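Enquirer: My questions concern the predicted model and sequence given below.
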Amino acid sequence: MTTIPFNRNIVFSVMLAIIAVAIIYRITPPYVSGVFDLVISKNRITITDIHQPRDIEMTKTVKVDRIDLADKSRFRHPKLGDIGYAGDFWVDINAPFTVKKAGDYVFYLGSDDGFIFSIDGQQLCEWTHDRPLTVNACQIRLMEGEHKFKLVYFQGYGNAGLTMGYSYGNNGVQYIAGENSRYISF
């Protein structure tokens, strides 16, 4: 039977390897598959209404896998962390989706603060001013095939959040936008 000698050089080499792996893990940025492009624009002045004119200071685009951005009462992705600004910013999302089964759909828009939601150019619902995180149900009949939604959101001050879900008819099963189902794919 052959035994491996156990000395300080082996221990030191193993410790260096563990430290190297930990450093690489720590410096590797988080990643999610980019299903939605969020155009996030910092406004120069306070935003109090979804219809007010914009006065953009800077803009960035962030790719996210789902619209579930209300973590810890912040505009925050569970994996990517904070992706907005401290306050007074707009988010614009224009995204295609495919309806696999024609019928009545309900889209659930949760926002803290305001939003406008449209599908194929038809506005379904909006909330124009500040509010705590609240969900609106927006109904529409959709045919099979390609569609496009537009979601405009603003964050004024304080807590923030944006969520979007959907369900088919009255079956009671809700999916998060970005989550494919037998009804819709993104």
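Expert: Yes, it's here. Predicted, not measured: the structure shown is a model, and the values here were computed from it.
Enquirer: Only C-alpha atoms from now on, for both contacts and neighbour counts.
Expert: Noted.
Enquirer: can you give me the strands for this protein?
Expert: 36-43, 56-64, 68-69, 76-77, 81-82, 89-99, 103-112, 115-119, 122-127, 134-142, 145-155, 161-168, 175-176, 184-185 (DSSP state E).
Enquirer: hold the first one in mind and look at this next one:
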Amino acid sequence: MKVVAFERSVQGTGASRRLRNAGKTPGIIYGGSAEPKLIELDHNALFHALKKEAFHSSILDMEVAGKAEKVLLRDFQMHPFKPMVLHIDFQRVDANAKIHVKVPLHFLNTETAPGVKVGHGIVNHIANELEVSCLPADLPEFIEVDLGALELGQSLHLSDLKLPKGVSAVQHGGEENPAIVSISLPAGEKSAEADAGAAEGDKPAE
């Protein structure tokens, strides 16, 4: 994805407020061997770009003053109640250095999974994204999670995912092989079954 930005020479609360009033969003590009660069972007174009999944997990082509560089979206701040982007941060990407990025998970065959189609269970998304480590050229836009064989009461774990070549999962403590998605009965049906079981147990012996 291509992003066009402009160099920003002024900074501070007042200057940022004037930019926002003019339909611009202040931002910064940092990282790599170059100095941090203050930038400004068209707010409306940025607001719509932030709605696209790929904008959050892809290497972006950032053009500033006619020069292009590869960057990643690292952070952005929204107004507490207005649909307004207050500030945005991008990090430069080195083609030869591994990056850590959170990549969205795309769940396939949720409707045809045996646990849903036959077992009438519901899919529980325990994780919706996965942090990975890879070279920029190997960064996937998303990772597929196939539920095609998942039965009622079963879970898919991190080790079950097929990661693209050159991509590895990043874990920060916790479980060694955490669950990603599961299929279970809805809570109401569980309690109904429990009540039925209790009722059976309350019947007097013949």
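Expert: Structure received. The structure displayed is predicted, hence computed values, not measured ones.
Enquirer: Superposed, how do the two chains score by TM?
Expert: Scored against TM-score structural alignment, normalised by the length of the first structure, the superposed chains reach a TM-score of 0.22; 82 aligned residues with a C-alpha RMSD of 6.3 Å.
Enquirer: ok, back up a step: include distance to residue 8 of the first structure when you put the strands of the first structure into CSV, please.
Expert: Shown next, in CSV, are those (distance: least, C-alpha to C-alpha, whole Å):
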stretch, distance to residue 8 of the first structure
strand 36-43, 51
strand 56-64, 47
strand 68-69, 49
strand 76-77, 44
strand 81-82, 41
strand 89-99, 56
strand 103-112, 58
strand 115-119, 62
strand 122-127, 66
strand 134-142, 60
strand 145-155, 57
strand 161-168, 53
strand 175-176, 53
strand 184-185, 56
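Enquirer: For residue 9 of the first structure, which of the ones you listed is the nearest?
Expert: Closest of the strands of the first structure to residue 9 of the first structure is strand 81-82, at 40.0 Å (criterion: C-alpha to C-alpha).
Enquirer: ok, residues contacting the top helix by length along the second structure?
Expert: Ranked by residue count and defined by DSSP state H, the top helix of the second structure is helix 187-202. Helix 187-202 of the second structure has contacts (C-alpha atoms under 8 Å, 6 or more residues apart in numbering) with no other residue.
Enquirer: correct me, but residue 77 of the first structure touches residue 69?
Expert: Yes: the pair residue 77 of the first structure and residue 69 qualifies as a contact (C-alpha atoms under 8 Å) at a distance of 5.0 Å.
Enquirer: So for those two, which residue has more residues nearby?
Expert: residue 69 (24 against 21; other C-alpha atoms under 10 Å).
Enquirer: okay but that one is in contact with residue 176, surely?
Expert: No: Residue 69 of the first structure is beyond contact range of residue 176, at 10.8 Å (criterion: C-alpha under 8 Å).
Enquirer: any shared contact partners between these two?
Expert: Taking C-alpha under 8 Å, 6+ apart as the contact rule, residue 69 of the first structure and residue 176 both touch residue 163.
Enquirer: re the thing from before, which of the strands of the first structure sits closest to residue 24 of the first structure?
Expert: Closest approach to residue 24 of the first structure among those is made by strand 81-82 (19.1 Å; C-alpha to C-alpha).
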